[in-house]
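Novice: Let me see the structure of the following:
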Amino acid sequence: MDASPKTTVAAVNGQALGGGAEVSLGCHYRVASAKAAFAFPEVSLGLLPGGQGTQRLPRVAPLMTAVQMILQGKVLPAAAAMKNGIIDAIAKGDVVDEAAAFALSKPPNPISKRPVAHANRFYAASGALDQALLMAHNQAPTMVAPASIIACLKAACSTMSFEEGLKVEASEFTKLVFSIQSAAMRHLFFAERAAQKVPGVNAKPMPIKKIGILGAGLMGGGIAMCFAQKGVPVILKDAKQEWLDAGMKKITGLWASKAKKGKMTEDKYKQLMALVTPTLNYEDFKDVDMVIEAVPEIMDLKKQVFLDMEKHMRPDAMICTNTSGLDINEIAAVLKDPSRVMGCHFFSPANVMQLLENIQTKHSSELTLSTGMAMGKLISKKTVMVGNCDGFVGNRMLAPYAGEAKMLWEEGATIEQIDAAAQKFGSA
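Specialist: Have a look, this model is predicted:
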């Protein structure tokens, strides 16, 4: 494409990520739809763009933009990509038709023959890339990909030819692709996606248009925030007004802090607050699609609130428990229809931690399970389906780790030695 004697134009109508972005940069020009986006997410896999991306991007975009995209995986929507010189036009109609017309109106202009902008060379020579590497190291000290990425960008902004820069990119990419770290990160990437697929669960999930949260404490409040931030109305219930007020105060404080720091607009803050309705009444659960119970870990208490919820909820609405270790089969047994129950174990703080354990009981229906997995995806959690056993998965793994650490300390090892050993093993 780059060497074609005829003009080549990439017509981009969606997300051009990684190889897709590199293919577009292999063309002489790029025309994108308004909904298109460009990114190089390879760093999240311990890699770098190995299809000439490290040498092409600095020839069309400002160096700091190239650093943010390749070193941090930043996504640029079409408008930002246009502003930064990555694309040449945003289509107003059919992107293919406009790309074809663009090709007929422009001469060939391969990126490989374009010089790197003087400003990019100046910033590179002034230590901007070294500073970017230092910041990356401070954020993730054990990551090896950033150093290789910076080496490639330095090559692009040096006196090397395009072809010489490609040799640096190929060498650094090969080093990374065969590294243990990248292999582990790629395994994690595919494992997380495999976890989303539950064998035997093929039912179409129910839509979740409104959610109920029982318990406005640390966990309940955090769970409520997860849904509100995705635009789902939340009914937040607790047993006493002072508990409810404390929970709402915590939620308000967290969002208000973001607004004060400029991480959220005032309008967005108001929209989020309007989505959370505090209540003391079970009757307000009458039209929710799911309730997630987050009351204290007391078996009798959970059984009682399940019975109370059942009286006021639709018979097809799901009832989930956020227990971290109680037998969910026993909790569900108090209901007339235990098939509507599953566990949803969030980790604290729920509005921050990514992991969500969905626990299937012996009575959970296929619809219940599929809806629970869809719910996790809706709120952007990394969701895994697990069995109803002691500690489920997270705590079941953590308990022996913690036990061994305590025994090492009792036998004379220092806390620093234990932490260092765990980190060397890869646990931190």
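Novice: can we go C-alpha only for contacts and neighbour counts from here?
Specialist: Will do.
Novice: what's around the nearest residue to residue 279 once chain neighbours are set aside, how many residues?
Specialist: Spatial nearest neighbour of residue 279, excluding adjacent residues (CA to CA, 6 or more residues apart in numbering): residue 237 at 4.8 Å. Neighbourhood size, residue 237 [other CA atoms under 10 Å]: 26.
Novice: and the gap between residue 237 and residue 370?
Specialist: 26 Å (CA to CA, to the nearest Å).
Novice: Check residue 274 too.
Specialist: 29 Å.
Novice: The residue nearest to residue 279 contacts residue 214, doesn't it?
Specialist: Yes: under the criterion of CA atoms under 8 Å, residue 237 makes contact with residue 214 at 5.0 Å.
Novice: Another sequence for comparison is provided below:
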Amino acid sequence: MGLVNFVISTVGKCLDVAALLLDLNFLIVHTVVRTLLTIIAFITNLPTLILNLLLHVGDLTLFSAMYMAETTSNLAHWTLSMLGSLALALEGLLESLKMVGYLSMHVLLRGKDHLCRGLVSVLEGCGIAVSLVVYFTNTVVNFALIATQNVYLAAVGVWQTVSSPLQKVLEFALTFFTFLYSSLVGTSAFLWSPCKLLLDFIASLVQMFISIFILNIYGLLLTVTIALLTTAYLNPRLSRQAAVHILVYVNSFPALRRLYRRLQQLYLLERRFWLQLSHHRSLLGLVLRTALQRDNANRVRGDGDTGEERRDPPDGRDRLQQEPGDLPSCSADRPLKMSPSLGKDGKPLPAESLLTLLKEQEERKKCVICQDCIKTVVLLPCRHLCLCRDCTNILLRQPIYQQNCPLCRHMILNTMDVYL
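Specialist: The predicted structure is shown next:
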């Protein structure tokens, strides 16, 4: 029984708790829903509220403006009325003053007329009396001035007569002293100007010498070099003794002595190599020239036709600028060549062909690099005539390993200008 009661009471309490939770849930949900509805209603009614607020504010502003306009109009009307009354009062006052002025003016004019007539009569009498007094005084003063002037002129004449020789002597002395002073000043200036210029020139030379040859490190080195060279030139024995001492000092080091011997050996090897190379090149050129002459001779003997026009050598030189060793020594050994103005059959070529030949000849004379200027520089030792002077200078300004002939890629050791 007790267990049943306990279960029933437990179930009842659970139901109570569930009912409490449901009530709490209902309360919370109802509160949230009411809040949401209130927010939605506020958001929905917000434009209406704002519009009503704006309408009330507009009404208030309009009423305020109307009241202020009415107040301003009343104030302006009162001000205008007051100004009108003041203007009328001022006008009456001015009219009164005007009448008083007219009366005063009439009285003053009449009194002035009578006063002026009396004063004029008095002044006329006074003027006549004053003029008589002035005339008398002027006459007396004129007599006195004329007398004083005559006395002064007489005194000046006497003084000039007495002091004229003395004045002349004084003027001559002053002129002489002035001339002497100017002569002394001019002579001193004439004598001092060259001395001053010479001193300025010496000072500028000394300053320039000090700034260039003493203060500057390169100038100091140049000065020391010039002094050493001058000493060596004026004292050959001293230079020889110094050279001997330097060689003895250098030979005292075995490594330097071996290096000097190696350099001598390299120089001899290079010289031998260039001699052999020039010898082989001469032999090769002789063989090629012999074969070319034999080929041309065979062609001439075969059919009397020289074939195609002879081309320039592959080294870029013109036909007329070949080295003297390449030309035959005798006209009998020279191969026959057809005149450039004749065709294969001996007939004259047309003007277009001659113009083409001239253009080709001019093109052959142009520099192989710029194709603009005439070839005027022979490259040595390869003896190729293929460059102008400007392109040669540009090529020689390049590094030593890039100073090569543009035709045979041989190293350029020297150049020689030719005139076509």
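Novice: TM-score for this pair?
Specialist: Here the superposed chains carry a TM-score of 0.17, computed using TM-score structural alignment, normalised by the length of the second structure; 120 aligned residues with a CA RMSD of 7.3 Å.
Novice: hmm, back to that, more neighbours, residue 274 and residue 370 of the first structure?
Specialist: Ranked by neighbour count (other CA under 10 Å), residue 274 of the first structure and residue 370 place residue 370 first, with 20 against 12.
Novice: what secondary structure does that one sit in?
Specialist: helix (DSSP: H, G, I helix; E, B strand; the rest coil).
Novice: Can you name the element that comes right after the lengthiest helix in the second structure?
Specialist: In the second structure, with assignment by DSSP state H, the single longest helix is helix 2-213. Next along the chain after helix 2-213 of the second structure, taking DSSP states H and E as the criterion, comes helix 217-234.
Novice: tell me which residues in that next one are buried?
Specialist: Going by neighbour count (16 or more other CA atoms under 10 Å), the buried part of helix 217-234 of the second structure is 219, 220, 223.
Novice: Name the nearest residue to the last one, ignoring sequence neighbours.
Specialist: Closest residue to residue 223 of the second structure in three dimensions, ignoring its sequence neighbours and counting by CA to CA, 6+ apart: residue 213, at 5.9 Å.
Novice: What is the burial count for the one you found?
Specialist: Other residues close to residue 213 of the second structure by other CA under 10 Å number 17.
Novice: and it, what is it in contact with?
Specialist: Contacts for residue 213 of the second structure (CA atoms under 8 Å, 6 or more residues apart in numbering) come out as 219, 220, 221, 222, 223.
Novice: at 10 Å what do you get?
Specialist: For residue 213 of the second structure, the contact set (CA atoms under 10 Å, 6 or more residues apart in numbering) comprises 207, 219, 220, 221, 222, 223, 224.
Novice: With distance to residue 286 of the second structure as added columns, please give those residues in CSV.
Specialist: Formatted as CSV, those follow (distance: CA to CA, whole Å):
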residue, distance to residue 286 of the second structure
207, 67
219, 56
220, 58
221, 54
222, 53
223, 56
224, 55
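Novice: returning to what we had before: what is the distance between the longest helix of the second structure and the centre of its chain?
Specialist: Centroid displacement of helix 2-213 of the second structure relative to its chain, using CA atoms, centre = their mean, to the nearest Å, is 45 Å.
Novice: contact partners of stretch 270-279 of the second structure?
Specialist: Contacts of stretch 270-279 of the second structure (CA under 10 Å, 6+ apart): 264-267, 269, 280-285, 381-382.
Novice: Among these, which one lies nearest to residue 57 of the second structure?
Specialist: Residue 57 of the second structure lies nearest to residue 382 out of those, by CA to CA, at 109.5 Å.
Novice: Do a quick rundown of the helices in the stretch 301-428 of the first structure.
Specialist: 328-332, 366-378, 394-410, 415-425 (DSSP state H, counting those that start in this stretch).
Novice: As TSV, those helices with distance to residue 183 of the first structure would be great.
Specialist: Output for the helices of the stretch 301-428 of the first structure, formatted as TSV (distance: least, CA to CA, whole Å):
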stretch	distance to residue 183 of the first structure
helix 328-332	37
helix 366-378	25
helix 394-410	23
helix 415-425	15
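Novice: Give me the packing partners of the helix or strand hosting residue 146 of the first structure, helices and strands only.
Specialist: Using DSSP H and E, residue 146 of the first structure maps to helix 145-156. On a contact count with 3 or more CA pairs under 10 Å, 6 or more residues apart in numbering; DSSP states H and E, helix 145-156 of the first structure meets helix 53-56, helix 63-72, helix 118-125, helix 128-139, helix 162-177.
Novice: Identify whichever of those lies nearest to residue 38 of the first structure.
Specialist: Per CA to CA, nearest to residue 38 of the first structure of these: helix 63-72, 8.6 Å.
Novice: buried stuff in the biggest helix by length in the first structure?
Specialist: The residue-count maximum for a helix in the first structure (DSSP H) belongs to helix 241-260. For helix 241-260 of the first structure, a neighbour-count test (16+ other CA under 10 Å) marks 243, 244, 247, 248, 250, 251, 252, 255, 256, 259 as buried.
Novice: go on, stretch 43-52 of the second structure?
Specialist: In stretch 43-52 of the second structure, no residue is buried by neighbour count (16+ other CA under 10 Å).
Novice: give me every residue that touches residue 212 of the second structure.
Specialist: Per CA under 10 Å, 6+ apart, neighbours of residue 212 of the second structure: 206, 218, 219, 220, 222, 223.
Novice: just residue 80 of the second structure next, same as before
Specialist: 74, 86.
Novice: likewise the one 4 residues further on?
Specialist: For residue 84 of the second structure, the set of contacting residues under the criterion of CA under 10 Å, 6+ apart consists of 78, 90.
Novice: What separation do you get for it and residue 267 of the second structure?
Specialist: Relative to residue 267 of the second structure, and taking CA to CA, residue 84 of the second structure is found at 130 Å.
Novice: Ok, residue 114 of the second structure next?
Specialist: In terms of CA to CA, residue 114 of the second structure sits 142 Å off from residue 267 of the second structure.
Novice: likewise residue 9 of the second structure?
Specialist: Taken as CA to CA, the span from residue 9 of the second structure to residue 267 of the second structure is 131 Å.
Novice: Over to residue 43 of the second structure?
Specialist: 108 Å.
Novice: cool, and residue 203 of the second structure?
Specialist: 52 Å.
Novice: go on, residue 76 of the second structure?
Specialist: 123 Å.
Novice: same question, residue 174 of the second structure
Specialist: 92 Å.
Novice: same deal with residue 277 of the second structure?
Specialist: 15 Å.
Novice: Check residue 415 of the second structure too.
Specialist: Counting by CA to CA, the gap from residue 415 of the second structure to residue 267 of the second structure is 22 Å.
Novice: Right, I'll call it a day here.
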